[in-house]
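In: A predicted structure for the sequence below; I have some questions about it.
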Amino acid sequence: MITLKNDYLTVQINPLGAELTSVKDNETGLEYMWQADKAFWGRHAPILFPIVGRLQDNQYRLNDQTYHMTQHGFARDREFTVIDQTTTQVSLELAADKQTKALYPLDFILTLSYELVDHQLKVNATVTNPAETEMVFSFGAHPGFNLPLGGAMADFTDYHVTVSPKQIYQRVPLVGPYSDTQHAVPLDLKQPLQLNHDLFDHDAQVLTLDNHETTVMLSTPADDHGIALTVAAPYLGIWSPYPKQAPFVCLEPWWGLADDVQATGDLTSKVAIQRLAAKASFKAGYQITYF
């Protein structure tokens, strides 16, 4: 396990999946991250690559070949290599190999970096295409946060999600595990979204951000602790498993979506797919402030 530490926070990252597993307040010992209780969900903050969400029939076609890949791709279950580390920063890398090419035939280098700055953790990803041909992929993050956050008098339904800018967002419905992008519906987030488990009876709430910088804050009037995630991404998912009464919620920046209900199975025409030219790099990032 990799440990980063400054005056305020101690962070742990597992090289398996380059997964953020713990963020603790040094003074109070408060743990912000979901601790992967398998009774609810056995992960903390998986990295989603080279797909986000589910493929229809867990398969896709590329260059007239059919490949099998399960939800959210394989990066979350692969060992990353540490390429640079200090007391407050680490960079980890995953590159294509024989095992990944059985699932996804393209060359890639995926680099994740985590940097602690005061009360904030900066997370940045770079996808590099070393090949001479175009690369298609999706990328996402899936961090889960404990609820309640240290407030003995608070529970899940005492928390709300405040989105800035305060406006009406387009929400992409999910039909089963698949995106229904043709039937987006307005979601008024001029006021905070009060959390309750029934919000997730059709899976995640998926907001269209259109790459505009957006801050999503998770907090409660019952105490002073919370988190704020800032990102400029195409989409953001808000999720907690249903019908389980799980004591956590995920705030998920996505540069991709689950297959559309009208998906053809061709990866190059997949909804919200990213395209990366030969020898080029794609960059994505977000920041989480803990209070």
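Out: Received it, and whenever you're ready, just let me know what you need. Numbers count the residues shown, from 1 in each chain.

In: From here on, just use CA atoms for contacts and neighbour counts.
Out: Fine.

In: name the element Thr133 belongs to?
Out: For Thr133, there is no enclosing helix or strand under DSSP states H and E.

In: Now do the contacts for it.
Out: With contacts defined as CA atoms under 8 Å, 6 or more residues apart in numbering, Thr133 is in contact with 277-278.

In: make it 6 Å
Out: The contact partners of Thr133, taken as CA atoms under 6 Å, 6 or more residues apart in numbering, are Ala278.

In: one more structure, for comparison:
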Amino acid sequence: MYIIQNEYLELIVSEIGAEICSLRNKMDDLQYIWQGDPKYWSDHSPLLFPAIGDWKDNKYVIDGKEYEMPCHGFGRLEKFEIHCKDTEMICTLHSNKEIQTIYPFDFSLTIVYSLDRNILHVEQFINNESEKEMPYSIGEHIGFCVPLFKGEVYEDYYLEFEKEETANRYPLLNGRTIGKPVPCLMQTKRIPLHSEMFANGAWNFKGLSSQRVCLASEKNQHKIIIDFPGFSHFSIWSVPNASYICIEPCNGIAASEEEGYDPYQKKGIHVLKPGHSEIVTYSVTLLSPKVDALLENEEKKSILSKRISVRKFRKKVVTKEKIMRILKYAMASPSAGNSREWEFIVITEDAAKEKISQMSPYAVPAKNASVLIIPCLRKEKEWIDKQGNSWWVQNMAICSYGVLLAAKEEDLDGVWLGFYPDEMRVKLLAEYLKCENVLLPFSVIALGYRDGEALEKDRYDSDIVHFFSVSEKHCSS
């Protein structure tokens, strides 16, 4: 067993199948992964590779030779090489002579698990190292505990997709073969869970609009969110009266009745060209009141949330060392074509600050600031792309914001005083700075130690956020 952890999560993975055996929320000391009662199901979260479910009669034919394909493939049964570093775990399986007796391809499969606060990221790299096309499927079979707490029942829980779904279900016949589709979801986001819903096997879907699903309860505030972009199929499964549910985003599906033994023609199969690779990713996000509180506390400590416009400053010195660190951060800002067209003029003399404060009705805060930083375009360095576009305004804007963030990093506050594109303001400032022939002043950033309290504001507005969907051909909130 191999372990990685951070402040929020602890992940335990077995070298056999690179299987997730434990995912624990450390804030609540809560286990989310089914712990494998043989009475119902002895696994935890087996990796499905290179098959999803059964292939027809568990066999296939390549170049006239018949091969056996175990249910859900062999990846879950093989020993992976595992290396851990900090909050990342890399698990690798290489083809070998034994594997090639059932799967005649040279390949490597690498699973990368990484923790990002309350999120488990999973990246899967499939590489075809053989000289012929390689058919494969890959998928997840993650068993989550349901219910999570004593006193709850299975029926307290539900699955909720991010979008309304109208979809057929592909039933399993005799627990092996995919049957013809039957109506299931009708303009709904939610699937209520009940203990007998899987009496006839897994619920299998194809081509859902959603790429995110949430497992939640009516009785508690804990949520498990799975993001699965790019997966073509989605299944859920359990055993009647067992206290878990498997959530299974997959690229592939079990064999149907009419399928033959040619793996290249199998429904849902991926065919990887020689020397090519594919990457499949998903994530698991764990939410709870304690996790939410810790995330909110981190947000409050963030420089990004603390940065606000401050126009009144105390009469305190901002040292040259601080100014140089601010400019070092600012110079790390991105720029189109890596043109780095900027130069900086630094003003600390009171007479100059007072003069600049008079060049715009909005520049009054410059008078009492400890320092003014003026990002300028070096005219001779203006970068023009192949289409004849100039991007210096965008470059200066992001650089100016970089100055403000860097100042906050140094426990300073400030305000962006706009000069460009007002031609008169720019002209007055350039002439005063005696730089009009070589530099074009873009903005004046007044910095210092703020005088008095300033209220931090939460300006997030979900109404102005739109997620575009190619399938729906429009943006939605």
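Out: Nice, I can see it. Keep in mind that this is a model prediction, so the values were computed, not measured.

In: Quick TM-score on the pair, please.
Out: For these two chains in superposition, a TM-score of 0.94 is obtained (TM-score structural alignment, normalised by the length of the first structure); 285 aligned residues with a CA RMSD of 1.5 Å.

In: Quick check: most distant residue from the centroid of the first structure.
Out: For the first structure, the residue at maximal distance from the C-alpha centroid (CA atoms, centre = their mean) is Asp64, at 30.0 Å.

In: just the helices in the second structure please.
Out: Under the criterion DSSP state H, the second structure contains helices at 97-100, 289-301, 303-306, 320-330, 350-357, 392-409, 423-433.

In: The fifth one: which residues count as buried?
Out: Just to be clear, that refers to helix 350-357 of the second structure. By neighbour count with 16 or more other CA atoms under 10 Å, helix 350-357 of the second structure contains the buried residues 353-354, 356-357.

In: nearest to Ile236 of the second structure, of these?
Out: Checking these against Ile236 of the second structure by CA to CA gives Ser357 as the nearest, at 64.9 Å.

In: can you list the buried residues of helix 350-357 of the second structure in CSV and add distance to Met89 of the second structure?
Out: Converted to CSV, the buried residues of helix 350-357 of the second structure look like this (distance: CA to CA, whole Å):
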residue, distance to Met89 of the second structure
Lys353, 54
Glu354, 57
Ile356, 55
Ser357, 55
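
In: measure Ala125 of the first structure to Leu16 of the first structure for me?
Out: Taking CA to CA, to the nearest Å as the criterion, Ala125 of the first structure is separated from Leu16 of the first structure by 16 Å.

In: Counting neighbours, go ahead and name the busier of these two.
Out: Neighbour comparison, Ala125 of the first structure and Leu16: the larger count goes to Ala125, with 22 against 16 (by other CA atoms under 10 Å).

In: From Gly64 of the second structure, how far off is Cys214 of the second structure?
Out: Counting by CA to CA, the gap from Cys214 of the second structure to Gly64 of the second structure is 45 Å.

In: ok, back up a step: and the residue farthest from the centre of the first structure, what does it touch?
Out: Asp64 of the first structure makes contact with no residue under the criterion CA under 6 Å, 6+ apart.

In: swap in Thr177 of the second structure?
Out: With contact taken as CA under 6 Å, 6+ apart, Thr177 of the second structure is in contact with 255-256.

In: Number of residues surrounding Ala293 of the second structure?
Out: 11.

In: Please apply the same query to Ser164 of the first structure.
Out: Residues lying near Ser164 of the first structure (other CA under 10 Å) number 16.

In: which position in the second structure aligns with it?
Out: Superposed on the second structure with TM-score structural alignment, Ser164 of the first structure falls opposite Glu162.

In: Can you find the partner of Asp155 of the first structure in the second structure?
Out: Alignment note: Asp155 of the first structure maps to Val153 in the second structure; criterion TM-score structural alignment.

In: And for Asp203 of the first structure?
Out: In the second structure, Asp203 of the first structure lands on Gly201 (TM-score structural alignment).

In: how many neighbours does that match have?
Out: 18.

In: how close does Pro289 of the second structure sit to Asn25 of the second structure?
Out: Note on Pro289 of the second structure: its distance to Asn25 of the second structure, by CA to CA, is 12 Å.

In: So the two - more neighbours on which side?
Out: Asn25 (21 against 14).

In: just checking, the more buried one touches Asn6?
Out: No. Counting by CA atoms under 6 Å, Asn25 of the second structure does not reach Asn6; the two are 10.1 Å apart.

In: From Ile224 of the second structure, how far out is the residue nearest to the match of Asp155 of the first structure when sequence neighbours are not counted?
Out: Sequence neighbours aside, Pro147 is the residue nearest to Val153 of the second structure in space, at 5.9 Å (criterion: CA to CA, 6 or more residues apart in numbering). Distance, Pro147 of the second structure to Ile224 of the second structure, using CA to CA: 12 Å.

In: still on that earlier bit, now, which of the buried residues of helix 350-357 of the second structure sits nearest Glu218 of the second structure?
Out: Closest approach to Glu218 of the second structure among those (CA to CA): Ser357, at 58.4 Å.

In: tell me the contacts of Lys59 of the second structure?
Out: Lys59 of the second structure is in contact with 67-69, counting by CA under 6 Å, 6+ apart.

In: export those to a markdown table and tack on neighbour count and distance to Glu129 of the second structure?
Out: Supplementary listing: these in a markdown table, determined by neighbours: other CA atoms under 10 Å; distance: CA to CA, whole Å:
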| residue | neighbour count | distance to Glu129 of the second structure |
| --- | --- | --- |
| Tyr67 | 17 | 20 |
| Glu68 | 15 | 21 |
| Met69 | 20 | 20 |
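
In: now the residues you listed in a markdown table, with distance to Glu431 of the second structure?
Out: Converted to a markdown table, those look like this (distance: CA to CA, whole Å):
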| residue | distance to Glu431 of the second structure |
| --- | --- |
| Tyr67 | 81 |
| Glu68 | 82 |
| Met69 | 79 |
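
In: which one among the residues you listed gets closest to Leu433 of the second structure?
Out: Nearest member of these to Leu433 of the second structure, counting by CA to CA, is Met69, at 76.5 Å.
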